[in-house]
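[1] Can you look at this prediction? I've put the sequence above it.
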Amino acid sequence: MPRSIRPFHPSDLGAIYRICLLTGLAGGDSSHLYRNPELLGHVYAGPYPVADPSATFVVADDEGVAGYIVATADTAGFERWREESWWPVLREQFPPRDDPQDGTEDHVLVERVHERWPTDAPVLERFPAHMHIDLLPRAQGEGLGRALVETLAASLRERGVPGLHLGVSKENPGAIAFYHRVGFVTLEELPWGYLLGLPLA
């Protein structure tokens, strides 16, 4: 099945949300963890193509969108925008809630919505951009993840961005190995995972 990488189109947003959910458990399906299937996308995918659509690319085939890379060239500016324009509506719609003790994790994402989680300034001096990437199983193992990263990196270089960073969970060793293969280096080990950086200059 032929697949291609192309820039984001607004019609892709629903697919991006769906893929975010289907890959949200260390690369596997997280649907069973959330009563509201949109929450994960609200936190980790949706704001990026809204704030900086030119930094989002998708993998498309005749079944639809099979993967994406979402990013922002300016993390500090993105975080200000998210605080002013993205979170307020969601905070009103999803007030804080207790753990229902039923195995679901909506309350964890709602807590994230209500938190402020700025990126440390020293990271942003060298790696001001950041990204998230997800591929459905049908698009894995074909080099499309590397191609998405390279496509984004080329776009960011054209914009004069010196570096790109991301965070990855220790529970996802496959993703860690992938990022190292495509050129990311470990910047910092954190309690939950690793901060990785890709120099672009």
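    Perfect, I can see it now.

[2] CA atoms for contacts and neighbours, from now on please.
    Noted.

[3] in this structure, which spans are helices?
    13-22, 39-44, 47-51, 75-81, 87-93, 106-114, 121-126, 144-158, 173-181 (DSSP state H).

[4] Name the residue closest to the centre of the chain, please.
    Nearest to the mean C-alpha position of the chain, counting by Cα atoms, centre = their mean, stands H132 at 2.5 Å.

[5] wait, doesn't that one sit right on A71?
    Yes. Under the criterion of Cα atoms under 8 Å, H132 makes contact with A71 at 6.4 Å.

[6] Check the spacing between G67 and E38 real quick.
    G67 is 17 Å from E38, where distance means Cα to Cα, to the nearest Å.

[7] right, I mislabeled it, should have said N172
    Distance from N172 to E38, by Cα to Cα: 22 Å.

[8] Same question for T151.
    In terms of Cα to Cα, T151 sits 27 Å off from E38.

[9] try this one next to it:
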Amino acid sequence: MSIDIRPFQPFDLPGMYRVCLLTGDSGGDATALYHDPDLLGHVFAGPYPAADPGLTFVAADAQGVVGYVVATADSTAYEKWREDHWYAPLRLRHPESMADDPGDGSRDWQRVAQLHRTPLTDGGPLYESHPAHLHIDILPRGQGAGLGRRLMAAVLEALRARGVRGLHLGVGAGNPGARAFYLALGFTEAERHDWGSVMVTNPGSALRTGPDPAP
């Protein structure tokens, strides 16, 4: 089955939200963990094409969106934009009273807490040397055939065209496949935390060749 990669179009957003949910549990299906299926997308997918147009790419086949990569060239500016233009109106829909754990195993409250309690950060040396960041998600039917590498190549080329000197991303400790994917592409681990790792690369560097582990 042919899978095309193209720049984001507004009609892609529902498909991206679905992919985000179906990969939202450390790469697995998070549908059963959310009462509101849009909350994950509101945090990890939706704001990027609005905040930094030209750095979101979508992979689509005959069934619809199968994967995507979202990025920003300037994480500090992105966080300020997200606070003022994305999180602020979403708080009206999701009040902070919903940010308490209901004890039923759902995770909506965690995402609502992000809407209300994510501070603007001083990225320090990391943001200075690697100001861009990204998220990539691919459904199982698109994994293992080089699609992740193709999406990464598209966004890295766009970052190179903007003269971005460095890129960082977070990888959760519960997703070793993602870590293997980035290492295979040539990323290095810059920081290690209890929750996982921060990995970095230079968009000007060529992607390593070889097998494409599933992200």
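    Ah, there it is. This structure is a prediction, so every number in the text was calculated from the model and none was measured.

[10] is it true that D4 of the second structure touches A59?
    Yes. Applying Cα under 8 Å, one finds D4 of the second structure in contact with A59, separated by 5.5 Å.

[11] Those two - which one has more neighbours?
    In this view D4 of the second structure and A59 are compared by other Cα atoms under 10 Å, and A59 has more residues nearby, 25 against 14.

[12] Leaving out the residues flanking it, which one is nearest to the more buried one?
    Excluding the flanking residues, the one nearest A59 of the second structure by Cα to Cα, 6 or more residues apart in numbering is I5, at 4.4 Å.

[13] what about stretch 98-105 of the second structure, start to end distance?
    With Cα to Cα, one end of stretch 98-105 of the second structure sits 14 Å from the other.

[14] Repeat that for stretch 98-109 of the second structure.
    End-to-end for stretch 98-109 of the second structure, by Cα to Cα: 6 Å.

[15] Next up, the contacts around E83 of the first structure.
    By Cα atoms under 8 Å, 6 or more residues apart in numbering, the contact list for E83 of the first structure reads R116.

[16] any idea how far it is from L90 of the first structure?
    11 Å.

[17] Pull the contacting residues for H42 of the first structure.
    Y17.

[18] Would you mind pulling up the elements that the strand ranked longest in the second structure packs against?
    Longest strand in the second structure, counting residues (DSSP state E): strand 64-72. In terms of contact count using 3 or more Cα pairs under 8 Å, 6 or more residues apart in numbering; DSSP states H and E, strand 64-72 of the second structure is assigned the packing partners helix 13-22, helix 47-51, strand 57-61, strand 132-138, helix 147-161.

[19] what about the closest residue to L33 of the first structure other than its chain neighbours, how many residues close to it?
    Spatial nearest neighbour of L33 of the first structure, excluding adjacent residues (Cα to Cα, 6+ apart): T104 at 4.6 Å. Burial of T104 of the first structure is recorded as 15 neighbouring residues (other Cα under 10 Å).

[20] T104 of the first structure -> the second structure?
    In the second structure, the residue paired with T104 of the first structure is S106, using TM-score structural alignment.

[21] residues in contact with the longest strand of the second structure?
    Contacts of strand 64-72 of the second structure (Cα under 8 Å, 6+ apart): 12, 15-16, 19, 45, 48-49, 51-52, 55-60, 78, 132-139, 141-142, 151-152, 155.

[22] Of all the residues in it, which ones are buried?
    Buried residues in strand 64-72 of the second structure, counting neighbours by 16 or more other Cα atoms under 10 Å, are found at 65-72.

[23] Would you mind putting those into CSV with distance to G196 of the second structure alongside?
    Compiled in CSV, these are given as follows (distance: Cα to Cα, whole Å):
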residue, distance to G196 of the second structure
V65, 28
V66, 26
G67, 23
Y68, 22
V69, 20
V70, 20
A71, 20
T72, 21
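
[24] between the residues you listed, which is nearest L147 of the second structure?
    G67 (8.3 Å; Cα to Cα).

[25] For that closest one, give its distance to H193 of the second structure.
    27 Å.

[26] circling back: quick one: map the residue nearest to the centre of the first structure onto the second structure.
    Per TM-score structural alignment, H132 of the first structure is aligned with H135.

[27] Tell me who's in contact with its match.
    44-45, 69-71, 169.

[28] quick one, what contacts the closest residue to L40 of the first structure other than its chain neighbours?
    Once flanking residues are discounted, L40 of the first structure sits nearest to L21: 6.3 Å by Cα to Cα, 6+ apart. Counting by Cα under 8 Å, 6+ apart, L21 of the first structure touches 29-31, 37-38, 40-41.

[29] What distance do you get for L21 of the first structure to P37 of the first structure?
    7 Å.

[30] hey, what's in contact with both of those two?
    Common neighbours of L21 of the first structure and P37 (Cα under 8 Å, 6+ apart) are S31.

[31] And the match of H132 of the first structure, how far from A60 of the second structure?
    Applying Cα to Cα to H135 of the second structure and A60 of the second structure gives a distance of 17 Å.

[32] are any of the contacts of L21 of the first structure buried, and which?
    Neighbour counting over these (16+ other Cα under 10 Å) leaves 30-31, 37-38, 40-41 as the buried ones.

[33] Quick check: the residue in the second structure sticking out farthest from the centre vs G204 of the second structure, distance?
    Most distant residue from the mean C-alpha position of the second structure: G103, 27.1 Å away (Cα atoms, centre = their mean). Using Cα to Cα, one obtains 46 Å as the distance from G103 of the second structure to G204 of the second structure.

[34] Thanks a lot, catch you later.
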